[in-house]
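> test case, fold it:
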Amino acid sequence: MKNKMLAIGLAAVLSVGALAGCSSPQDVSSKTELKNGLPEKYADGFTVPIINYPPYSIVDETGKVSGFDYDFAQAISDYFGVKFETKNATFEESLLGVSRGSYSWAPAASATTERKKTYSFVSYFKDGYKLVVQDSAPEIGNTTLDMCGHSIADVTGGYTLKYLQDFSKQCTDAGKSAIEIMTFPDQGAIQLAVKSGRVDAAALTLANGSYTVGKSGGLKVTGPVFAPTVECFTLKKDSDLREPMMKAMNALIENGTYDKILKKYGLEDAAIPKSEIDPDAN
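So this is what the prediction gives:
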């Protein structure tokens, strides 16, 4: 009887082992398909903030999201074989959300020296800035001193704030009126401030300024080009997602997906030859 019970127990163990052996290759295969170099903790997918900064991110009246940052989030997620979800945010909140771990990355930020103390970056396109004013307003000239005496809006924590502050000092050093710098939570707010006459101008990227003028009446692009920048995905400092993200972007560049996305929004001139981790600060 004892030998019979031992034989039954051994058979049960072998049966469980056989079942485990059958399921193991399928699990490994599934994980391999999913990864493409993605760390295990991201297997459930990404959460990405949407800042409603056309054409980077566009949120229509129904809440539907589009734009090239959305398209890049889709392409990157497809590359890794995971899903992604978006959440509406302001620019400042998007960076804070990365710090808190609420977001996998935040799109469209410049890798400044100051930001590099807190974040890591993966580059994905280049841009610059001009001013947007009411279409009935006088043109602003092509030098930074032509900004003197104007009130200019920027987003809270925006990349161009340091430039506007430097330009304002140049104005006062030259005996001209300072620039009045005003900050607002998002791009919609600064465009509304221009349209309502609350400020003279708003600092917008070339891509956003051109899109804004083309899509909404009453505005025009003017002034000098300033603050050239390489825009990046913002990640937690030394994030384990840096290397996989860079490789994903370079794969999209190589297979043509990158150019296809930029062309869709008329941004072919914004292309970079390769993606880098923590590019030189502006």
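> only C-alpha atoms for contact and neighbour calcs from this point on.
Will do.
> residues near the nearest residue to Asn142 once chain neighbours are set aside, how many?
Nearest non-adjacent residue to Asn142, counting by C-alpha to C-alpha, 6 or more residues apart in numbering: Pro224, 4.1 Å away. Applying other C-alpha atoms under 10 Å, we find 17 other residues in the vicinity of Pro224.
> helix or strand: which one has Pro224?
strand 219-236 (DSSP states H and E).
> what of Val122?
Going by DSSP H and E, Val122 is part of strand 119-134.
> got the angle for that strand vs strand 219-236?
170 degrees (axes from the mean of the first three to the mean of the last three C-alpha atoms, to 10 degrees).
> have a look at this structure and report its longest helix.
Using DSSP state H, we find that the single longest helix of the chain is helix 2-35.
> tell me which residues in that helix are buried?
Within helix 2-35, the residues scored as buried using 16 or more other C-alpha atoms under 10 Å are Leu34, Lys35.
> next SSE after that helix?
strand 46-50.
> how far does that next one sit from the chain's center?
Here the centre of strand 46-50 is set off from its chain's centre by 9 Å, with C-alpha atoms, centre = their mean, to the nearest Å.
> please provide the structure for the following sequence as well, for comparison with the first:
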Amino acid sequence: MPITTLSRWRSTGALVIAAGVVVALAGCAAGANAGTGSGSGSSADGKVTIGAASNGAAKETTLTVAEDTKLHDALPSDVKKSGELVIGIGALPSGFPPLAYTGDDQKTLTGAEPDLGRLVAAKLGLDAQVKNSTWDNLFVGIDSGSVDVGFSNVTDTEQRKEKYDFASYREDNLAFQVLKSSDWTFDGDPSVLAGKTVAVGSGTNQEKILLEWKDQLEAAGKTLTVKYYPDTNSTKLALDSGKIDASFGPNPSIAYQNTQSAGSANPTTTAGTYSGAGGSLQGLIAATTKKDNGLVEPVQKAINELIDDGTYAKWLQAYNLSNEAVQQSEINPPGLPLDNS
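So this is what the prediction gives:
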């Protein structure tokens, strides 16, 4: 799923992180079951450690989740009999912090995505077994039944709903990153970009959106300068030196960069977000199951119970992703249209 540059590929819904972000963190475990050991936040007893070995991406916090026996009883018979929820993550080979990557202990698959999977498993009264693979093999696992549910930043699309069921759990957002000293904000109106210089990854969904705004502004006699840099470090240097006013990229990676820069001479912050699906639809990230296998409804109800009891908010806050919260999980909500997926 993650390759080399800050982008969100609409053909896959994948989050990809600049090489500079992952150098110190992201050597993913070679084993298929990475992240299932005692240091991984196992949910067998209802206790889940958020941010285990996350190297500062999240404040490590242990949460206790009460099993819902009715949801457990409603599980497909094979899942209930196994006593495990096999959670698929498509983070090989390099990981994508803060969502999924090998932790600083060099063995725990940590990040917001596997952590939510562990919380859901605990709510369902199951032991979490986290399987890490490549992005393509994540879907092979779901198709074959070796993976029960994917928690891997999968965008809900109409095309994917032909094969999979979805239970939404996060907004799919892009974000503008600025220096914390900046007073510029973005509220969804592209007119505030007039006269600004913004960095963006080439060939990305966010570039497509930004260039459309550039055309709109130029048609109104205004300017927007778009800049390209080879990696995250170069973009950050440009932001620090005032060569750019902002950087536009996937919200989770920018949230992670903001966390990492908090103690630096030039801390950054998020000036505003925008739906990765564009202005007419709020994009959604969703748990992914094989279509009609009976698992999506228990997963959706488990997520909603985590929302209702406050666990969900603590999970998002730990990873600085509160600006992607949903009010409730929905089964197969409107997704990215076929002509844009």
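> contacting residues around stretch 262-281 of the first structure?
Residues from elsewhere that reach stretch 262-281 of the first structure, judged by C-alpha atoms under 8 Å, 6 or more residues apart in numbering: 55, 67-68, 110-113, 116, 120-127, 207, 230, 242-243, 246-247, 249-250, 253, 259.
> what ranges do the strands span in the stretch 101-250 of the second structure?
Per DSSP state E, counting those that start in this stretch, the stretch 101-250 of the second structure carries strands over the ranges 101-102, 109-110, 127-132, 149-150, 164-171, 173-179, 197-200, 225-227, 246-250.
> taking those strands together, which one is wrapped up most tightly?
strand 109-110 (a mean of 34; mean count of other C-alpha atoms under 10 Å).
> what's Asn115 of the second structure aligned with over in the first structure?
Check again: residue 115 of the second structure is Asp, not Asn. When the first structure is aligned by TM-score structural alignment, the residue opposite Asp115 of the second structure is Asp71.
> how far away is the nearest residue to that match once chain neighbours are set aside from Asp200 of the first structure?
Spatially, and ignoring its direct neighbours in sequence, Asp71 of the first structure is nearest to Ile261 (6.9 Å; C-alpha to C-alpha, 6+ apart). From Ile261 of the first structure across to Asp200 of the first structure, the span is 33 Å (C-alpha to C-alpha, to the nearest Å).
> which residues of the stretch 1-150 of the second structure fall in helices?
In the stretch 1-150 of the second structure, the helices defined using DSSP state H, counting those that start in this stretch lie at 19-22, 69-73, 77-82, 112-123, 135-144.
> closest to Thr61 of the second structure out of the ones you listed?
Thr61 of the second structure lies closest to helix 112-123 among the helices of the stretch 1-150 of the second structure, at 10.9 Å (C-alpha to C-alpha).
> still on that earlier bit, for the helix or strand containing the residue nearest to Asp71 of the first structure, buried residues please.
When elements are defined using DSSP H and E, Ile261 of the first structure is found to belong to helix 257-264. Using 16+ other C-alpha under 10 Å as the test for burial, helix 257-264 of the first structure gives Thr257, Tyr258, Asp259, Ile261, Leu262.
> would you mind putting the residues you listed into CSV with distance to Ser29 of the first structure alongside?
Shown next, in CSV, are these (distance: C-alpha to C-alpha, whole Å):
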residue, distance to Ser29 of the first structure
Thr257, 26
Tyr258, 28
Asp259, 31
Ile261, 30
Leu262, 34
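> pick the one among the residues you listed closest to Phe184 of the first structure.
Nearest to Phe184 of the first structure among the buried residues of helix 257-264 of the first structure, with distances taken as C-alpha to C-alpha, is Leu262, at 27.9 Å.
> so what does that closest one match up with in the second structure?
Aligned partner of Leu262 of the first structure by TM-score structural alignment: Leu316.
> which residues touch Lys70 of the second structure?
Counted by C-alpha under 8 Å, 6+ apart, Lys70 of the second structure has zero contacts.
> and the gap between it and Lys301 of the second structure?
Taken as C-alpha to C-alpha, the span from Lys70 of the second structure to Lys301 of the second structure is 10 Å.
> same question for Glu324 of the second structure.
On the measure of C-alpha to C-alpha, Glu324 of the second structure and Lys301 of the second structure end up 19 Å apart.
> so what touches stretch 203-214 of the first structure?
For stretch 203-214 of the first structure, contacts defined as C-alpha under 8 Å, 6+ apart pick out 53-56, 127-132, 152-154, 160, 219-221, 267.
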